[in-house]
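[1] Pasted the sequence and its predicted model underneath.
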Amino acid sequence: MVEFQADTSISAEAIAVVGMSCRLPHAENPAQLWRLLREGRSAIGAPPAGRPGLPSRPGGYLEDVSGFDAGFFGVSPREAASMDPQQRLMLELAWEALEDARILPSALADSRTGVFVGVIADDYAALTRQHGGDGVTRHTLTGLNRGVIANRISYTLGLHGPSAAVDTGQSSSLVAVHLAAESLRRGESTMALAGGVSLNLVPDSTTSAERLGALSPDGLSFTFDARANGYVRGEGGAFVLLKPLHAAVADGDPVYCVLRGSAMNNDGTTEGLTVPSSAGQQEVLRQAYRRAGVAAEQVQYVELHGTGTKVGDPIEASALGAVLGDGRADGAALRVGSVKTNVGHLEGAAGIVGLLKAALCIRHRELVPSLNFETPNPDIPFDALKLAVQRGVEAWPRPDEPLYGGVSSFGVGGTNCHVVLSDWRTGPAEGPPAAPSGTGAVPWVLSGRSAEAVAGQAGRLVSYLEERPELDAAAVGRSLAASRARFDHRAVVVGQTPDELLAGVRALAEGLPAAGVVTGRAVPGGPGRTVFVFPGQGSQWRGMAVGLVEVSPVFAARLGE
């Protein structure tokens, strides 16, 4: 279609996704989310036994929403108890997204880093009100204010960029991404955290969705299937860390994918406040792809809003077909899918989960199955619209071409958002640069605010390494030393082989003594103590440092200088 031919004069500045984090049902981080998606698993189930008071209907639940290391973030236990768990969760996820990007959180102090959080739920406020005046403390106002979910992150990290909670209904978190990208393009922010959160803490919020007629009585989301009869609620949170692509490349940041353009609008007047509009959705798609400078036939995959409702699915399909289906070659149907079939509908955080799925598909150059699709919805003419639901794991279509995908998210009140993503083929290699290989020992350093925290870090590192035996020990050591915050309680594991290092980290996690493991506590501002003294005479010998010259190019280069 001519209106979507690439036009650099109108293309938006490219924005890189350089870090991400998530806490989702059966997925504590993006790596676990990718395994869940690739294996075609559903995280929908009964409420966890440890969370009484939830409705008995199936959903995508987190096992625990109460855990929080208040001391780590400088929050008193009393204040932490008054904070909405959504606020606590997003503090943790902001930190994890920065670590994923290999950025020290302390390095962002006084920077124009923005924070944009999509959030619509206030279940914890409802719980607090159940206690009447006895439940109100001096921390209640800040603990329950949804704006503070973003503001608390800015305060804790010392960020001076925009800081805002976004509420456009179920499209809130994708709109947060759109607003963050626009802030970066205007130069208002130099970097931005964008995401969303939604926790289901009281039965009333589920009852409201049920009485609206939005929930599936079967407890499954049948997106684009003939059985489509409503969605299943999910919960969790996620962040992406965004940065202008030119800055990310200059800084050597890892790049998951590139946000080429985005758009948002509203349906205006329709047959009803909650009834979506095909015309409105078509227009937001056209705006997004015009701004991205991407032609319709170049788009290979779209992550649907895909709620699995009788009304919503056919309207979304018709809009996609009208904008991206027309003009496609035979056999080149647009692939579509919905992460809601895996983890449920996270409502205010739904869009960011769809973005994570699409970003991971681009990074791994694979498409993953959309679940619960057996019989095509008879109200969707798939062949005429040139759409095909993704049903298995396979390579991205036309892998020799640039990978282009889109993500849609629509609010109950008609606010629509769509973002356009692509791969980044000339970016830096995945993972930290490898340290020079040699025959000497490699140190792995860990730290935490307590000895227990160090052990916990060690346990997570063990799990990470057991799943990735191919990782280079020196590269892991460099990442631990250069891209992690340093706290008072510290440990160093030294070894000459990956097996020695892993055994040492495992012993540290279990609190057992082991050779090559040293623990201790640094005293900030304390008196310095001499570690080494080099007198400059009497300790030299012929051939000194020749071995180091042979195994360390860095040392050899400095010696040459």
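    Received it, and whenever you're ready, just let me know what you need.
[2] going forward, measure contacts between C-alpha atoms and count neighbours the same way
    Will do.
[3] List the contacts of stretch 307-318.
    Stretch 307-318 is touched from outside by 214, 221-225, 228-231, 275-278, 281, 305-306, 338, 340, 345, 379-380, 385, 387, with contacts defined as CA atoms under 8 Å, 6 or more residues apart in numbering.
[4] Presented hereafter is structure B, for comparison with structure A:
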Amino acid sequence: MDSHQRLMLEVVEESFEDAGIDPHTLKSDCGVFVGIGAMDYAINVIEAHHTNPYTITGISHCVTANRISYAFDLQGPSYTVDTACASSLTAIHLACTHIWNRECKVAVVGGCNTILIPEITIGFSVLGVLSPEGRCCPFSDNAKGYVRSEGWGSVILKPLTTALADDDHIYSVIKGSAIAANGFSGSLTMPLREAQEYVMHEAYNRFNLSKSLVDYVEAHGTGTPVGDPVEAAAIGSVFGSIRKETLKIGSGKSNFGHNEYAAGITAVIKTCLMLSKRFLCPTINYNYPNQNIDFKGLNLEVQTTRAPFLPNKLYRIGVNSFGFSGSVAHLVLEESPHRDYKTNRQCGWSFGGESEGEQILIPLSAKSKEAVDDLARKWLSFQHEGDALGVVAWQAMRRKHHDYRMVITAKSGTEFEQSLNTYFSRESIDSIIVGSSSTKQSKICMLFPGQGQQWISMGTQLYATEGIFREVISKCDAIFRNLSGWSIVNDAGIFLTKAPSKTATKIPVNSGTMIDEIEVCQPAILFLQIGLFHLLKHWGVKPHAVIGHSLGEVAAAYACGGMKMRKQL
């Protein structure tokens, strides 16, 4: 199998993990679009005469996208794109088009480039585009060409409204895109300023976007003596001429080299991270301005330092990508809408921190015991300044749980690390449980006990944090209030973290021992049991059988469908 296929499977898996999406739930809603073109592996295999039944699928570029669809059971549009160095940015444009046309709701977009044989490098060297010094220096006076590099990357695209509704982590928003070609010009491989200007204008004009609001352009910036002046002139003509402030430009090829078919996805990931982290990254290897570029006249400046974004300003960045065969592409990215994440509950400690708080469960899973151990070792050095419960909640609720599992209990970052170190030293430890899930689904029986289980804070945390539980309690309480004339929640204050604001005069009990009075505790226990039943059902825990004792017989009758909610109350 071509390493393109294997490594793209890995980065796509990581993208789904990062997005908190189980790909096996997407089916026909998800398309796959991959920029690819290098033929190194196929040339090697054919020349070595290693032909077998898997050779064709192993070397065909189209299979790179289709194998991703096959592995994750994605049934939407799936194909590869080859426009040379513009391949992965072209793939993003096509993926957006499919989403806008409602041919898929989610898209996996990636790009890959593998270097396995020297002949291609020799060809580019003869063409005169490679740096003899092994350094890429975009827009600099010492620019002599680029450095070839390998790369594999992928992103997940969704409509903004869907991503907001799903409470996804949004790195950035695609505001517009365009693709085109040079057409006939002085040379097939020579960049053309007019074509670059055209595709940039199209990306903004087609979507009614103001070019004056662009704060930075992530340029193709290969560091070639011909390419940089042409691209800088095009960027300056489109953006610099309509701005008062100098437009900052830069290129990730000074950092990563030119990973060719993956160059576009590399630039997009860099830009998304800049927008998410809210600062511009420096372009390195920049010495003095290229004398063939009129930076002052074009109103451009190369970004050479780390620059934080200004507060209360929404940043917009353009991304350029051009292929040596004449393809051109431009993408417009913008910061995601600001959202205030309000958590109803925190545990009071963080990974890598020393503070101590509430004990929580940290679930890890993988496809083998060795993989679980490897994952746990990575968590040993994991640090995050946010509350640990927020991190664990994402891990538990937004990622697929594999068959081999480990659960660690901890109440501080220090205790978490100590527990894992003890585990890896082969010592027995109660705070870590390791096992595997059974392929045979166990049958579940729910037992509903009788009176006597009540306590003052019963159900308050679930009522405050779980919408399903709170909704069921409210329905029960509404029926009970119509029958009795008073409310378990609002008058008795059961399930509330604070006492009712008004003195309840309708409750036929002494408020000092309210939860233990039969008029209060029996309906409260029933409410709790029904609420727990619906919450567990919402989480996918459904009973095969139910048992009730005493008062719990009423909830059991409801759980098995033998009694309606109003009837039992």
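    Good, I have the coordinates. It should be emphasised that the depicted structure is a prediction, and the values quoted were computed from it without experimental measurement.
[5] where does the TM-score land?
    Once the chains are laid over each other, their TM-score by TM-score structural alignment, normalised by the length of structure 1 reads 0.79; 464 aligned residues with a CA RMSD of 2.2 Å.
[6] before we move on, the earlier item: which of the contacts of stretch 307-318 of structure 1 fall in helices?
    Counting by DSSP state H, the contacts of stretch 307-318 of structure 1 place 278, 281, 340, 385 in helices.
[7] What is the neighbour count of the first one?
    Translated: S278 of structure 1. Applying other CA atoms under 10 Å, we find 19 residues neighbouring S278 of structure 1.
[8] before we move on, what about N292 of structure 2?
    That count, for N292 of structure 2 with other CA under 10 Å as the rule, works out to 16.
[9] which residues sit in contact with the equivalent of it over in structure 1?
    Following TM-score structural alignment, the counterpart assigned to N292 of structure 2 within structure 1 is D379. Contact criterion CA under 8 Å, 6+ apart gives P314 as the residues in contact with D379 of structure 1.
[10] any idea how far F224 of structure 1 is from D379 of structure 1?
    Separation of D379 of structure 1 from F224 of structure 1 (CA to CA, to the nearest Å): 9 Å.
[11] Which of the residues in the longest strand along structure 2 are classified as buried?
    Assignment by DSSP state E gives strand 356-366 as the longest strand of structure 2. Residues of strand 356-366 of structure 2 classed as buried by neighbour count (16 or more other CA atoms under 10 Å): 356-357, 360-366.
[12] Over to stretch 370-383 of structure 2?
    Neighbour-count burial for stretch 370-383 of structure 2, with 16+ other CA under 10 Å as criterion, is recorded at 372-373, 376, 379-380.
[13] Tell me which stretches of the stretch 301-450 of structure 1 form helices.
    In chain order, the stretch 301-450 of structure 1 shows helices spanning 312-320, 340-343, 350-364, 382-385, with DSSP state H, counting those that start in this stretch as the criterion.
[14] Tell me the counterpart residues of the second one in structure 2, please.
    Alignment note (TM-score structural alignment): helix 340-343 of structure 1 is matched to residues 253-256 of structure 2.
[15] Can you state the mean residue-to-residue distance of that stretch versus structure 1?
    Once superposed with structure 1, the aligned residues differ from stretch 253-256 of structure 2 by a mean of 0.5 Å; criterion: mean CA distance after the TM-score superposition for structure 1.
[16] Okay, buried residues for that stretch please.
    Buried positions in stretch 253-256 of structure 2, judged by neighbour count with 16+ other CA under 10 Å: 253-254, 256.
[17] In contact with I170 of structure 2, which residues?
    By CA under 8 Å, 6+ apart, the contact set of I170 of structure 2 is 163, 336.
[18] Surely P436 of structure 1 and E550 touch.
    No - between P436 of structure 1 and E550 there is no contact, the gap being 10.8 Å when judged by CA atoms under 8 Å.
[19] Let me see the contact set for the residue nearest to E510 of structure 1 when sequence neighbours are not counted.
    Counting by CA to CA, 6 or more residues apart in numbering, the nearest residue to E510 of structure 1 once its immediate chain neighbours are dropped is A455, at 7.1 Å. The neighbours of A455 of structure 1, taking CA under 8 Å, 6+ apart as the test, are 508-511.
[20] mind checking how far the equivalent of S237 of structure 2 over in structure 1 is from D251 of structure 1?
    In structure 1, the residue paired with S237 of structure 2 according to TM-score structural alignment is A322. Using CA to CA, we find A322 of structure 1 at a distance of 40 Å from D251 of structure 1.
[21] Which one's more surrounded, those two?
    A322 (17 against 10).
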